[in-house]
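Student: Please find the sequence and the predicted model below.
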Amino acid sequence: MHPETEASFAELSTTVRVFRRPIAATRRGARLARLLSIQRLAEWGVPRGSDASDAAALIVAELAANAVVHGRVPGRAFELGLLLRPGVLRIEVTDTRADKRPALASTPPPDAESGRGLLLVAALADRWGVEEGASPRKTVWGEVGVG
């Protein structure tokens, strides 16, 4: 057997946990996304109150709030995705406004009431980004180390 083949078989045997759920694009839905994330991570062995759980909860809260405020299309939900593989949790929030791509802006003025969400995501996530999906969708994601 070739070394490349052995590596690919080893990668296939890696445990990956996946959670996906559509959630109403409302403020209440954004809160639900955060609570569901904390619960699912606890079920997967990432304890509540751990650094990884707390970082994930804040990232989900910010990305879900952005989906509700900036990515909302009336009557359409956003989707929360959690993918846990050894050492890494990937958080994905998909909405139906691909035309509104988020970008990390400079720090807003001290008296601004918004504009800090992606700064928080960038500070908490090991990596983050935006992917365009099938039109008209986009996914904003962040990755956090676990374990």
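Tutor: That came through, no problem. Everything quoted here is computed from the prediction, not taken from an experiment. Numbers count the residues shown, from 1 in each chain.
Student: make it CA atoms for all contacts and neighbour counts henceforth
Tutor: Fine.
Student: Would you state the strands of the chain in chain order?
Tutor: 17-23, 78-85, 88-95, 127-132, 138-145 (DSSP state E).
Student: Name the single longest helix found in this protein.
Tutor: Longest helix of the chain, by residue count under DSSP state H: helix 51-69.
Student: Could you check the angle it makes with strand 88-95?
Tutor: Interaxial angle of helix 51-69 relative to strand 88-95 (axes from the mean of the first three to the mean of the last three CA atoms, to 10 degrees): 10 degrees.
Student: which outside residues touch helix 51-69?
Tutor: Residues from elsewhere that reach helix 51-69 (CA atoms under 8 Å, 6 or more residues apart in numbering): 25-27, 30-31, 33-35, 37-38, 41, 46-48, 78, 80, 91, 93-95, 117-118, 120-121, 124-125, 140, 142, 144-146.
Student: this is the other structure I want to compare:
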Amino acid sequence: MDTETTQAPAAVRTFSIRLSSTPRGARLARRAAVGQLHAWGVPFEPAQHIVAELASNAVRHGHVPGRDFRLTLRLTAGGVLRVEVTDTCTERLPRPPGPVAPDAESGRGLLLVEALATRWGTEVGPAPGKTVWAEVGDG
């Protein structure tokens, strides 16, 4: 899938939480997403894996000392779930995943997101950051 910038679908339910830009914050993002999806009565597979990867990337590649990242879930009336992770580092925009060496210790995360999501992309902003998003469901 190609990455793209699009308007977020109109949400009927929204959940948003700010978390510390630490490994603990990334773990809490996945747990918070699973809990919220459960509360909405929505299956949490594959969204929990997408949240885990995007939150981990925000901590690893988007960390700015003293600044947090934000997880936002948007569920549309048509059943599309949009996962958004916003961090404060615009210098490192994710690129479409490419080949990864078999012995590489990293570099497979966006391949996983691409495989699990219906579509995904990035947006610069809100200032001073970027948002990486992925949608699950055909709506």
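Tutor: Structure received. On a predicted model such as this, the values are computed, not experimentally measured, just so you know.
Student: Can you give me the TM-score here?
Tutor: Here the TM-score for the pair of chains, by TM-score structural alignment, normalised by the length of structure 2, is 0.88; 129 aligned residues with a CA RMSD of 1.6 Å.
Student: circling back: now the strands of structure 1 in JSON lines, with mean neighbour count and distance to Ala64 of structure 1?
Tutor: Output for these, formatted as JSON lines (neighbours: other CA atoms under 10 Å; distance: least, CA to CA, whole Å):
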{"stretch": "strand 17-23", "mean neighbour count": "14", "distance to Ala64 of structure 1": "9"}
{"stretch": "strand 78-85", "mean neighbour count": "21", "distance to Ala64 of structure 1": "8"}
{"stretch": "strand 88-95", "mean neighbour count": "24", "distance to Ala64 of structure 1": "6"}
{"stretch": "strand 127-132", "mean neighbour count": "16", "distance to Ala64 of structure 1": "14"}
{"stretch": "strand 138-145", "mean neighbour count": "22", "distance to Ala64 of structure 1": "10"}
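Student: rewinding a little: quick one: buried residues of the longest helix of structure 1?
Tutor: For helix 51-69 of structure 1, the neighbour count (16 or more other CA atoms under 10 Å) marks 51-68 as buried.
Student: that older thread, would CSV of the strands of structure 1 with distance to Pro110 of structure 1 be doable?
Tutor: Below are those laid out as CSV (distance: least, CA to CA, whole Å):
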stretch, distance to Pro110 of structure 1
strand 17-23, 32
strand 78-85, 30
strand 88-95, 28
strand 127-132, 25
strand 138-145, 25
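Student: and the spatially most central residue of structure 1, what is it in contact with?
Tutor: When CA atoms, centre = their mean is applied to structure 1, the residue found nearest the centroid is Ile91 (2.6 Å). Listed by CA under 8 Å, 6+ apart, the contact set of Ile91 of structure 1 reads Ala56, Ile59, Val60, Leu80, Gly81, Leu82, Leu83, Trp141, Gly142, Glu143.
Student: Val88 of structure 1 -> structure 2?
Tutor: In structure 2, Val88 of structure 1 lines up with Val80, judged by TM-score structural alignment.
Student: do you know which of the strands of structure 1 lies nearest Thr5 of structure 1?
Tutor: When the strands of structure 1 are compared by CA to CA, strand 78-85 sits nearest Thr5 of structure 1, at 20.5 Å.
Student: which outside residues touch that closest one?
Tutor: With contacts defined as CA under 8 Å, 6+ apart, strand 78-85 of structure 1 is touched by 14-25, 33, 37, 64, 67-68, 72, 89-96.
Student: Then stretch 102-113 of structure 2?
Tutor: Stretch 102-113 of structure 2 is contacted by residues His49, Ile50, Glu53, Pro96, Pro97, Gly98, Val100, Trp120, Ala134 when judged by CA under 8 Å, 6+ apart.
Student: Same question for stretch 4-22 of structure 1.
Tutor: So stretch 4-22 of structure 1 is contacted by Arg40, Trp44, Ala77, Phe78, Glu79, Leu80, Gly81, Leu82, Leu83, Leu84, Arg85, Pro86 (CA under 8 Å, 6+ apart).
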